[in-house]
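S.K.: have a look at this prediction, sequence included:
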Amino acid sequence: MFKVFQLVIDWSEVWALLIPISLLLLKKQPAVLKPVVFYVWIALFINLAIDLTWKIRTILPAEYNSNNYLYNLHSIIRFFLFSLFFIKLNQAFLTTVKKVIPVCFLVFVIINFTFYENFFDYWKLSSRLLSVEAILLLFYTLQYYLFKINDHVGVNIFNSDFWIVTGLGIYVTINFFIFLLYNELTIRMQHFAITLWNAHNISYIIFNLFIAKGFYESRKQ
């Protein structure tokens, strides 16, 4: 029974995305949600490549059986698409900051992978990249709620962007420290690190459930 559960969790980065995608097939989403729509489709193909590479790594040539660079690619794409999503919400709060952050992130990525890390590192994904992405996306989610509070705008739980932002906030909050410490854990406590990644996968399921709820509620907007 445990092996079946573990198999389901192992593939959750793929099948979880099918939940919001199933709703995309039923209804066209509003323009403001287009970055999120692009994200779930792109993430599906990247995560499928990630899991397939891991599952058939023993039969792949040695130079192609690492999927770390795909996690790095996923992180960069996720950040830029969700930062665009927050910008497209047109909340009159920290407007300039929200537009400057993606530029700063791009500079960080270029400097980091030019001088400090190898984007295609065979042995490890970039904890630095993933943790910086998580903290910046957490900033975006917090400023979303601060805008609601400062402008005395009620948080409508039937609003599609509320569900998406909340799901993203849960995901990055749970995973910030996992991302930050993951490489060290794989060196010192490898079995624990592998088990800990289950928490990431479960949070990713929750994230996609919230995205699906957001797509569903867009019908009422």
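M.R.: On my side now, so go ahead. Quantities reported herein were computed from a predicted structural model and do not represent experimental measurements. Residues are numbered from 1 along each chain as shown.
S.K.: make it CA atoms for all contacts and neighbour counts henceforth
M.R.: Fine.
S.K.: what does stretch 94-101 rub up against?
M.R.: Ser83, Phe86, Ile87, Leu136, Tyr140, Gln143 (Cα atoms under 8 Å, 6 or more residues apart in numbering).
S.K.: excluding chain neighbours, what is closest to the third one?
M.R.: Here the nearest residue to Ile87 in space, its sequence neighbours aside, is Lys98; by Cα to Cα, 6 or more residues apart in numbering that works out to 6.6 Å.
S.K.: tell me how many other residues crowd the one you found.
M.R.: Here the number of neighbours of Lys98 (other Cα atoms under 10 Å) works out to 18.
S.K.: buried ones in stretch 113-132?
M.R.: Neighbour-count burial for stretch 113-132 flags Phe119, Phe120, Lys124, Leu125, Ser126, Ser127, Arg128, Leu129, Leu130, Ser131, Val132 (criterion: 16 or more other Cα atoms under 10 Å).
S.K.: show residues contacting it.
M.R.: Residues contacting stretch 113-132 (Cα under 8 Å, 6+ apart): 63, 66-69, 71-72, 75, 109, 176-177, 179-183.
S.K.: what do you get for stretch 143-158?
M.R.: Gln91, Ala92, Phe93, Leu94, Phe162, Trp163, Val165, Glu217.
S.K.: and it, what's buried?
M.R.: Gln143, Tyr144, Tyr145.
S.K.: please flag which of those residues sit within helices.
M.R.: Gln143, Tyr144, Tyr145 (DSSP state H).
S.K.: this is the comparison structure:
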Amino acid sequence: MEKRDYLFWFLLAQTLINGYAIILDQLLDRPNLYLYHANCALSFLILSAYFRHILTFGRAKSIVFSILFLFSLFFIVNLLLWEDLSTFNSNSFGLASLILVAYCFLYYLENLIYPKPFLITKTRNFWFVTGILTYYASSFFIFITYRSLTEQEIKDIGILWQIHNVVFLVLCVYLLIGYQYKPWP
């Protein structure tokens, strides 16, 4: 894979971090929530780099870099003041979801304002961005409510994570479709 195949690195990170989290939780009966904090930060970093690469209008690259910096500050403050490594990181996951959905809409807006001389649905980035939008928009409410629902000890809370896993599968299908197309220059 190329160095700039951000979605490959995103999927690899998801596989390794979530796989290790499952091993810790189900096989070793050890805490794993700190891995979800790492997953949030690393996923947001990789996907911000991806959007920084594909958004070409005006000051998009500097805007994405600034948002990444501000998110990193929020992530650290959130860990220190509101959520620690032993709780699910609802605040950061929720904020990351909102920002990534906004990035997706910026991508679509850019393609509406500056149409390309080819069919957009025949491009990798269209399918990648559509998958990211589907996943993060669908998971937003799961992310922002999961911590409070687990603290309230809601019965059958695990169903939310099963729904999340189905939405993640949909993301993977979109990414697979995208990988069937050649990257455009």
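M.R.: Ah, there it is. Since this is a predicted model, take the numbers as computed values, not measurements.
S.K.: TM-score of the superposition?
M.R.: Overlay of the two chains. TM-score (TM-score structural alignment, normalised by the length of structure 2): 0.89; 183 aligned residues with a Cα RMSD of 2.0 Å.
S.K.: Leu176 of structure 2 -> structure 1?
M.R.: Matched across to structure 1, Leu176 of structure 2 falls on Ala212, judged by TM-score structural alignment.
S.K.: its match contacts Pro20, doesn't it?
M.R.: Yes: in terms of Cα atoms under 8 Å, Ala212 of structure 1 counts as a neighbour of Pro20; the distance is 4.1 Å.
S.K.: how about the ones in helices among the buried residues of stretch 143-158 of structure 1 in JSON lines, adding distance to Ala49 of structure 1?
M.R.: Converted to JSON lines, these look like this (distance: Cα to Cα, whole Å):
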{"residue": "Gln143", "distance to Ala49 of structure 1": "34"}
{"residue": "Tyr144", "distance to Ala49 of structure 1": "33"}
{"residue": "Tyr145", "distance to Ala49 of structure 1": "35"}
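S.K.: from Phe176 of structure 1, how far off is the residue nearest to Ile87 of structure 1?
M.R.: Using Cα to Cα, to the nearest Å, we find Lys98 of structure 1 at a distance of 20 Å from Phe176 of structure 1.
S.K.: mind listing the strands for structure 2?
M.R.: Here structure 2 has no strands by DSSP state E.
S.K.: so what's the residue most central in space within structure 1 up against?
M.R.: Geometric centre of structure 1, nearest residue: Arg78, 5.4 Å, by Cα atoms, centre = their mean. Residues in contact with Arg78 of structure 1 (Cα under 8 Å, 6+ apart) are Tyr39.
S.K.: trace it over to structure 2, please.
M.R.: For Arg78 of structure 1, the residue aligned by TM-score structural alignment is Ser43.
S.K.: can you check Phe105 of structure 1 too?
M.R.: Phe105 of structure 1 maps onto Phe71 in structure 2, by TM-score structural alignment.
S.K.: measure that match to Ser43 of structure 2 for me?
M.R.: 12 Å.
S.K.: now Tyr140 of structure 1. Nearest residue, chain neighbours left out?
M.R.: Tyr140 of structure 1 sits nearest to Phe86 (Cα to Cα, 6+ apart), 7.0 Å away.
S.K.: so the one you found makes contact with Phe139?
M.R.: No: with contact defined as Cα under 8 Å, Phe86 of structure 1 does not count as touching Phe139 (10.8 Å).
S.K.: who has more neighbours, these two?
M.R.: Relative neighbour count places Phe86 above the other of Phe86 of structure 1 and Phe139, with 23 against 13, counting by other Cα under 10 Å.
S.K.: so what's Glu13 of structure 1 up against?
M.R.: Leu44, Asn47, Leu48, Asp51, Asn201, Tyr204, Ile205.
S.K.: in terms of helices and strands, where is it?
M.R.: Assessed by DSSP states H and E, Glu13 of structure 1 sits inside helix 12-15.
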